[in-house]
Every structure is written in C-alpha cells, then in structure tokens.
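Student: sequence unknown, structure follows:
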C-alpha cells in the first residue's frame, strides 16, 4: 500500500509552493486551510484539520506555520512521520521577541493591511532574491485573507507546545530571518537557506525528504 503525505503550507501560502519538491514513492495531498473560528487556539484548529485526514498513520509535511499545525495534529492522531521545513517544533524554538510580543499582546495592534504589502524589507525578511521569488511572495500575501492572517499570527505568538513527537525530520536554513536557525534544535541545516528556501533550495531539500521517507528506521 502506498504511503500518503499530507502537505500543510506556510501562513497564507497555498499548495503551489510544494511543486518545487519531488516526492518519491508516496502519494501526496495538499490540505486546504479551514477558516479559523474566533479565538480558536492552534491545538483546537489542528483537531478540526484532522477531519481532512482519511489515511491511517499518515506522514505530515509542514512548511513554516504548517509545521506547527503538523506538530499539533501529531499529538492528536497516530502519525508515521513528521517533516518540518522552515518551521518550529515547540514554543522554545520561536524567537524571544515573538514570546515578548505575545505578553504585550502587540498582535492586536499590528497594521495587517501594511503587512500584506510586499516591499524590499519583506523580500529580505523571507529571503526572496530572484524576480520569480518576489512575484511568488507577493502573490501569496495578496491571496491571504486578512482575517486568517490576524488569527494565524496570534496563534503562533500564543503557541504553547512543549511536546516533540518522534520520527521527525526538521530541515532549516541557516539564513532564516523569520525563525532564526540559532533557536531550532536537531535539524538538517541548509547552508544559505532563508525562510523561502523551499523555492530556491528545493534541490537540496528533496533528497533529504526522500531519504527520510524511504528509511524504515526513521
């Protein structure tokens, strides 16, 4: 029986970002985000997302925010493996200023309309360097509903997870400015990889994923 990978994208991104990866020997399905409920926590949201999973012991692949959702799903249903790309496994891997912002509830006063407008700083922050990457990032932000963006940022800043599942592959770039590499533990480092490395470092990420998928001991 062919194993199945469920793909969870980053905040606002859709399944197109996974087109740069080449999964071998598995079936893949992109999970569309559900509209969040008012004041819904990340664990509660993840529980609703599990309703989309129909395969026993699935493999979860989470990009950025999607990786955090994957970690919460893995606490609620049996999963075979979890693959994180440019993400965090637990709250301690978030930057200190995320946690500080949550304490001050700064997410309530963020200018979300401005956040959705890409500019030179946005491109630098996400590590988008080529014209193609900038266009892709701009399109991702354009398509992200403001209500989802507000909810997701609050969910990230107030994330409480301290549990780390077994059978995890965490791939992270050492130039990530959204989730700095110095904060994450037990990862495969992609040299020069920024937060958007799934686009420009896919040729390095793909072999790591397929090796992990095909290794029965992992």
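Tutor: Done, it's in. Not measured: the values here are computed from a predicted model. Numbering: from 1, shown residues only.
Student: C-alpha only now, for contacts and for neighbours.
Tutor: OK.
Student: where exactly do the strands run in the protein?
Tutor: For the chain, applying DSSP state E gives strands covering 3-8, 26-30, 59-63, 81-85, 168-173, 188-190.
Student: residues making contact with the second one?
Tutor: Taking contacts as CA atoms under 8 Å, 6 or more residues apart in numbering, the residues outside strand 26-30 that touch it are 2, 3, 4, 5, 6, 7, 8, 15.
Student: Please name the nearest non-neighbouring residue to the residue nearest the centre of the chain.
Tutor: The chain has residue 64 as the residue nearest its centroid, 2.1 Å off, counting by CA atoms, centre = their mean. Distances taken as CA to CA, 6 or more residues apart in numbering put residue 87 closest to residue 64, at 4.0 Å, once the chain neighbours are dropped.
Student: what's the distance between residue 55 and residue 23?
Tutor: 18 Å (CA to CA, to the nearest Å).
Student: Quick one: neighbours of the residue nearest to residue 64, just the number.
Tutor: Residues within reach of residue 87, counting by other CA atoms under 10 Å, total 28.
Student: mind checking how far it is from residue 124?
Tutor: Here the distance between residue 87 and residue 124 works out to 18 Å (CA to CA).
Student: Use this one as the comparison:
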C-alpha cells in the first residue's frame, strides 16, 4: 500500500449516519475515507469510556480524525487514546465556553432531561432533536440522514453534548465553522477557519467548500 496515503476517519453528527458525508470529495490518490458509525452507549457510560471504544475503530497510526457537530466533541475525546496526525472538527465546539447561552442554561438547570426522546422516536421527524431556534426548518435537509433511533443513545448523546466538561480548547484542534451556523453561533467560536454562508448543515449543502478546507489543512 502507498505509504503516502492519508487515512481519514469521520464521525457524523448526533443521530446521523455515514450518508452525511456523501458530498465530501477528497483525491483518492492521497486520501482514504473511513466512516465510524455510532456505537450504542452502555447504561450510564462515561464519555471517556465511550470515546475509548469509538477510538478502537481507528486502525491506522498517524491518521486524521474528523468530527461533525456532536461528533466533533467525541473525536476530541477519542484523540486522547490515539496517535493522530490531525484532529479536525466541523460545525462543532472546542470547549464548553463555546456553547451558546441556551445550552449552558440547559446544563445548569438540567433542562435537557425534559426532551421527550421516547415520543420523538415514534416520529419520522428526528429533526425535533435539533437544539436551537428555528432549527427544525433549517435542518430539514438533514432529516434523511438522521437514523440512529435508539433511546439510550439519544438520551446519552444529548446529555453529553450539553454537559461536556472540557474547559480549555486544545490549540492543536483545527476548527472549520460556518458564519451562518445558528446551532453554534460563530460569535462564541474562537480560532476557526470560516466558510462564508455556511450553516450547521454545510456538510451537505457546501460539501465542496468543506472538502477544500480539509485538503487545505492537510496540505500544511
């Protein structure tokens, strides 16, 4: 196998599957894409334990890890167990201080416990899980890719997104973010590569721009 090939492992957003990366195009002579799909967490499983299980799916040393939204949070925890070339997050956050105020309030009040995941599981519309103003309308395109319909996973993921404990960003994490993201507004984000007009679903509707940014990061 060509030793110059870079293996890139992608982790999707909350409840999403591998199809969310369908518009990411990377030169095959330089990159190999691998998609890590969500594991179902054990009951009351700590993030550190879950991240180690997810990290076991990375089979190459010096790989690149890319996470989207909640997947961006998880890859930062996975990185603690791996020998990586680079960690890239997309439409995500690097520490709890980058979360919007409404999510910080939800953490303090534990309002996230009130989300009726069992009821929503019976619905075809998993965009109800999106956290943010007008998010249902904005995330309609995302709907066909949300398919992890497991109550334990959803309850666990929502809690761990809202209650992520990391206080200081890792300066080595590369952050790609859209300036139109209403889930994680860019006003709260520090040190990122900006995609103009990019929203929280820019992976789908600006896939070529996101691909260009990933290639740019790995060329430096």
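Tutor: Great, that's in hand. Source: prediction; values computed, not measured.
Student: Fetch the TM-score of the aligned pair.
Tutor: A TM-score of 0.86 describes the superposed chains when it is computed by TM-score structural alignment, normalised by the length of structure 1; 210 aligned residues with a CA RMSD of 2.4 Å.
Student: before we move on, the earlier item: what lines up with the residue nearest to the centre of structure 1 in structure 2?
Tutor: Superposed on structure 2 with TM-score structural alignment, residue 64 of structure 1 falls opposite residue 69.
Student: show me what contacts its match?
Tutor: Neighbours of residue 69 of structure 2 in contact, by CA under 8 Å, 6+ apart: 12, 13, 14, 89, 90, 91, 92, 93, 200.
Student: Distance of it relative to residue 60 of structure 2?
Tutor: Note on residue 69 of structure 2: its distance to residue 60 of structure 2, by CA to CA, is 23 Å.
Student: tell me the contacts of the aligned residue in structure 2 for residue 94 of structure 1?
Tutor: With the correspondence set by TM-score structural alignment, residue 94 of structure 1 lines up against residue 99 in structure 2. Contact analysis of residue 99 of structure 2 by CA under 8 Å, 6+ apart lists 93, 184, 188.
Student: which of those tops the neighbour count?
Tutor: The member of these surrounded by the most neighbours (other CA under 10 Å) is residue 93, with 29 neighbours in all.
Student: can the contacts of residue 69 of structure 2 go into TSV with extra columns for distance to residue 155 of structure 2?
Tutor: As requested, the contacts of residue 69 of structure 2 are arranged in TSV below (distance: CA to CA, whole Å):
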residue	distance to residue 155 of structure 2
12	17
13	14
14	11
89	22
90	22
91	21
92	19
93	20
200	21
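Student: Looking at these, which is nearest residue 210 of structure 2?
Tutor: For the contacts of residue 69 of structure 2, the minimum distance to residue 210 of structure 2 (CA to CA) is 8.5 Å, reached by residue 90.
Student: isn't residue 194 of structure 2 right next to residue 178, touching?
Tutor: Yes - in this structure, residue 194 of structure 2 sits in contact with residue 178. The criterion is CA atoms under 8 Å, and the distance is 5.6 Å.
Student: Neighbour count: these two, which is higher?
Tutor: Remark: of residue 194 of structure 2 and residue 178, residue 178 carries more neighbours, 26 against 16, as counted by other CA under 10 Å.
Student: Kindly state which residue of structure 1 is aligned to the more buried one.
Tutor: Counting by TM-score structural alignment, which is the criterion used here, residue 178 of structure 2 corresponds to residue 173 in structure 1.
Student: Could you do residue 11 of structure 2 as well?
Tutor: Under the alignment (TM-score structural alignment), residue 11 of structure 2 pairs with residue 8 of structure 1.
Student: quick one: contacts for its match?
Tutor: Listed by CA under 8 Å, 6+ apart, the contact partners of residue 8 of structure 1 are 15, 30, 31, 32, 60, 61, 62, 63, 66, 67, 69, 70.
Student: again with residue 173 of structure 2
Tutor: With contact set as CA under 8 Å, 6+ apart, residue 173 of structure 2 has these partners: 76, 86, 87, 88, 89, 94.
Student: Show me how to select, in ChimeraX, the buried members of these.
Tutor: Here the buried members of those are turned into a ChimeraX selection, burial being counted by 16 or more other CA atoms under 10 Å:
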select :76,86,87,88,89,94
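Student: Which two of the contacts of residue 173 of structure 2 have the greatest separation?
Tutor: The largest distance within those, taken as CA to CA, falls between 86 and 94 and amounts to 14.3 Å.
Student: Return the distance of the aligned residue in structure 2 for residue 82 of structure 1 relative to residue 116 of structure 2.
Tutor: Structural correspondence for residue 82 of structure 1 with respect to structure 2 (TM-score structural alignment): residue 87. When CA to CA is the yardstick, residue 87 of structure 2 and residue 116 of structure 2 sit 33 Å from each other.
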